[in-house]
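1. Return atomic coordinates for the entry below.
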Amino acid sequence: MKKVMCILSISFLALVLCAGAYAAVEPLITANGMTGTVNIAAGSAVTVSVRLSPGDKAGTDADWWLVGYAFGRWYYYQLGSGLTDIGDSLDIGKLRPVYQGKLMSLPSLAILQIPQVPAGTYSLYFGTDTDMNGKVDADSLVFSEVKVISGASKALSSDLTRSMSPDVSQDDLNELITGNNTFALDFYQAISGKDGNIFFSPYSISMALAMTYAGAKNETEQQMKNTLNFTLPQDQLHSAFNALNIRLGSYAEDTFKLNVANSIWGQNDYLFLRQLSWILFQVIMVVC
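-> Next up is the predicted model:
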């Protein structure tokens, strides 16, 4: 956490979630030259830059703001004193400007360079308001935001192909369906006592957790088996899920059309055992 705080203190920047009035003033904050949401792999480098076009407000006294949000905490940055943590909620009254002075043309300026960004989501804001009183003034506030997501996913590929004709008996298929239905009813009974409407997809829950069940062992495997009502052995269960998915996707449009889209997400650069990869790609054929 000290490393993260150090990174943040180098420059977490910016502002409040309010609308601005003066369109002529254009602050801009970028990460690696990009605006909006920027996805990077964990451990990658990032350069944060700011730019300001004052428009017809050049020379106007203003508060300049640099604010950031990361790991559930809000921060503002001031020249000379660095980063200040103001807590887990955005209290506008606690914010202080990074600088107070006249609006001027500011070419793109790199304010933060991190060679290796820890996994996480970082929201950065840069803006100004033209009521130079050390407080956020929504009426004249304009700001720019960039969000950096470190640890963005990448596809897990394989040379395996899905088995489109799984060798599954009707008895195994019936047993899988019975177990899925039992889980669905048990789950509904567990949540039905709450007020309001209930919407859930028991098949997607069973399908998604079956992917992780493929890698479970010992106590975890037994607990998942009992809760999800997986009564088939592992090798038969996943083949049965594959057969059921194929059957559900084969019905004609005039009957009904069910699109099943479940996926499993793993840690970047984490080694998947060949046996698990074989189940996921060849038997279940999920998109990883």
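2. Please count neighbours and contacts with C-alpha atoms only from this point.
-> Noted.
3. For stretch 66-78, list every residue counted as buried.
-> Residues of stretch 66-78 classed as buried: 66-70, 74-78 (neighbour count, 16 or more other Cα atoms under 10 Å).
4. mind putting those residues in CSV, secondary structure included?
-> Output for the buried residues of stretch 66-78, formatted as CSV (DSSP: H, G, I helix; E, B strand; the rest coil):
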residue, secondary structure
L66, strand
V67, strand
G68, strand
Y69, strand
A70, strand
W74, strand
Y75, strand
Y76, strand
Y77, strand
Q78, strand
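5. Looking at those residues, which one is closest to M207?
-> A70 (33.1 Å; Cα to Cα).
6. Out of the buried residues of stretch 66-78, which comes closest to N242?
-> A70 (40.5 Å).
7. and A210, how far is that from Q236?
-> 12 Å (Cα to Cα, to the nearest Å).
8. Look at those two and report which has more neighbours.
-> A210 (22 against 16; other Cα atoms under 10 Å).
9. check contacts around that one.
-> Neighbour list for A210: H238 [criterion: Cα atoms under 8 Å, 6 or more residues apart in numbering].
10. Okay, and it sits in which element?
-> According to DSSP states H and E, A210 maps onto helix 202-213.
11. and if you look at A62?
-> strand 61-70.
12. The helix or strand harbouring L173 to helix 202-213, inter-axis angle?
-> Here L173, judged by DSSP H and E, is contained in helix 170-191. Interaxial angle, helix 170-191 versus helix 202-213 (axes from the mean of the first three to the mean of the last three Cα atoms, to 10 degrees): 110 degrees.
13. Who are the packing partners of helix 170-191?
-> Judged by 3 or more Cα pairs under 8 Å, 6 or more residues apart in numbering; DSSP states H and E, helix 170-191 is in contact with helix 202-213, helix 218-228, helix 234-248.
14. now the strands for this structure?
-> 26-31, 36-40, 46-53, 61-70, 73-78, 82-87, 99-102, 106-114, 120-129, 142-150 (DSSP state E).
15. Another sequence for comparison is provided below:
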Amino acid sequence: MTTGMNGVKPSLERRAWNIRHKSLRMGAVQKQGYIGQALGIADVLAVSYFHALNYRPDDPEWEGRDRYLLSIGHYAIALYAALLEAEVLPEFELETYGTDDSRLPMSGMASYTPGMEITGGSLGHGLGIAVGMALGLKRKSSDAFIYNLMSDGELGEGSTWEAAMSASHHQLDNLICLVDFNNQQADGPSTEMLCSEPLEDKWQAFGWYTQRVDGNDIEALVAAFDKARQLKSAQPRVIICNTQMCKGVPFLEAREITHFVRVESDEWTKALQVLEERKPA
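-> This next block holds a predicted model:
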């Protein structure tokens, strides 16, 4: 784990800021990337990797680790930033993002990147894979958790709900699903493409322990993750995280289209400067 200059571990707020900063730096390498999602999900990733997850940075395939599945493969830039911050990946590789022979391709691939558990580019399959992994760990009598980070757009996929029903049937209390609800997808707001509300009621009807929180509120996320891990009932758990696309960079937050937010060549530096002004202690 990385520590500060004085040997003290950074706060979760600072971890989230670092993840945003690293994401923007990677985006600047290629002058493109799903940066809106990376900025929005940074708080969830910070709480995941620096509060909840059990892992060893120097041994990404350690059998006792919690598995963190990125169902949304185009969020890879965000997960890379978290893996860089967690020292699973070395800092110098940040500059190789999206280049030939890089271990950081623009869409996440498990065969390329240490710490990337699955190749999740085809949306709607992550939760099904998570169910299979959770069943496997159960049969091994493992104490590890499976986390599946998915998007609100994937709630429109039938395979997601088949997996949700299976997880409840098998009483997978080692499975925690994280839904990034930013209400954006390629064709417009998710709630206008195929509305999934009332979302909490649906997950509960499928037998899941359900929480919905502000996904950019560190304190609320910590409490939700703790409840999910400590729950005694034999059921899977879901945390629906309402997030703000492009969080932390107001001029990008204000863009009408943020799914693949347009960032001009000269705006990457501006975005980094704006973020620097909001740097936590």
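16. Can you give me the TM-score here?
-> The TM-score (TM-score structural alignment, normalised by the length of the second structure) is 0.22; 97 aligned residues with a Cα RMSD of 5.8 Å.
17. about what we covered before: so the helix holding A210 of the first structure versus helix 234-248, what angle?
-> Using the same axes, to 10 degrees: helix 202-213 of the first structure against helix 234-248 is 140 degrees.
18. Next, the buried residues of helix 202-213 of the first structure.
-> Under 16+ other Cα under 10 Å, the buried positions of helix 202-213 of the first structure are 202, 206-211, 213.
19. Let me have the helices and strands packed on helix 170-191 of the first structure in CSV, extended by distance to V50 of the first structure.
-> Formatted as CSV, these follow (distance: least, Cα to Cα, whole Å):
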stretch, distance to V50 of the first structure
helix 202-213, 42
helix 218-228, 49
helix 234-248, 50
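20. Of these, which is nearest L109 of the first structure?
-> Using Cα to Cα, the nearest of those to L109 of the first structure is helix 202-213, at 45.6 Å.
21. Verify the contact between W64 of the first structure and F143 for me.
-> No - with contacts counted by Cα atoms under 8 Å, W64 of the first structure stays clear of F143, the gap being 9.7 Å.
22. Looking at those two, which one has more neighbours?
-> W64 (27 against 24).
23. Could you check how many residues crowd around the closest residue in space to that one that isn't next to it in sequence?
-> Using Cα to Cα, 6 or more residues apart in numbering and skipping the chain neighbours, the partner closest in space to W64 of the first structure is T128 (4.5 Å). By other Cα under 10 Å, the residues close to T128 of the first structure number 33.
24. Surely T128 of the first structure and S53 touch.
-> No - using Cα under 8 Å, T128 of the first structure is not in contact with S53; the gap is 10.9 Å.
25. Please identify every residue contacting each of those two.
-> P27.
26. picking up where we left off before, and the helices and strands packed on helix 170-191 of the first structure: which comes nearest T30 of the first structure?
-> Set against T30 of the first structure and scored by Cα to Cα, those come closest in helix 202-213, at 36.5 Å.
27. how far off helix 218-228 does the closest one point, in degrees?
-> 170 degrees.
28. Could you identify the helix or strand that succeeds the helix or strand hosting R229 of the second structure?
-> Applying DSSP H and E as the criterion places R229 of the second structure in helix 218-230. Scanning forward in sequence from helix 218-230 of the second structure by DSSP H and E, the next helix or strand is strand 237-242.
29. which helices and strands does the helix or strand hosting R14 of the second structure pack with?
-> Assessed by DSSP H and E, R14 of the second structure sits inside helix 12-30. Here helix 12-30 of the second structure touches helix 35-47, helix 76-85, helix 267-277, going by 3+ Cα pairs under 8 Å, 6+ apart.
30. mind putting these in CSV, mean neighbour count included?
-> Converted to CSV, those look like this (neighbours: other Cα atoms under 10 Å):
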stretch, mean neighbour count
helix 35-47, 27
helix 76-85, 26
helix 267-277, 16
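31. want to throw those helices into TSV with distance to Q211 of the second structure?
-> Output for those, formatted as TSV (distance: least, Cα to Cα, whole Å):
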stretch	distance to Q211 of the second structure
helix 35-47	14
helix 76-85	23
helix 267-277	30
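32. L12 of the second structure is nearest to which of these?
-> Using Cα to Cα, those put helix 35-47 closest to L12 of the second structure, at 6.1 Å.
33. That closest one: what's the following helix or strand?
-> Downstream of helix 35-47 of the second structure (by DSSP H and E), the next one is strand 67-70.
34. which other helices and strands contact that following strand?
-> Counting contacts by 3+ Cα pairs under 8 Å, 6+ apart, strand 67-70 of the second structure is packed against helix 126-139, strand 146-151.
35. Would you mind finding the most buried of the ones you listed?
-> Ranked by mean neighbour count under mean count of other Cα atoms under 10 Å, these are led by strand 146-151, which reaches a mean of 25.
36. for the helix or strand that it is followed by, which positions count as buried?
-> Counting by DSSP H and E, the next helix or strand C-terminal to strand 146-151 of the second structure is helix 158-169. By neighbour count with 16+ other Cα under 10 Å, helix 158-169 of the second structure contains the buried residues 159-161, 163-168.
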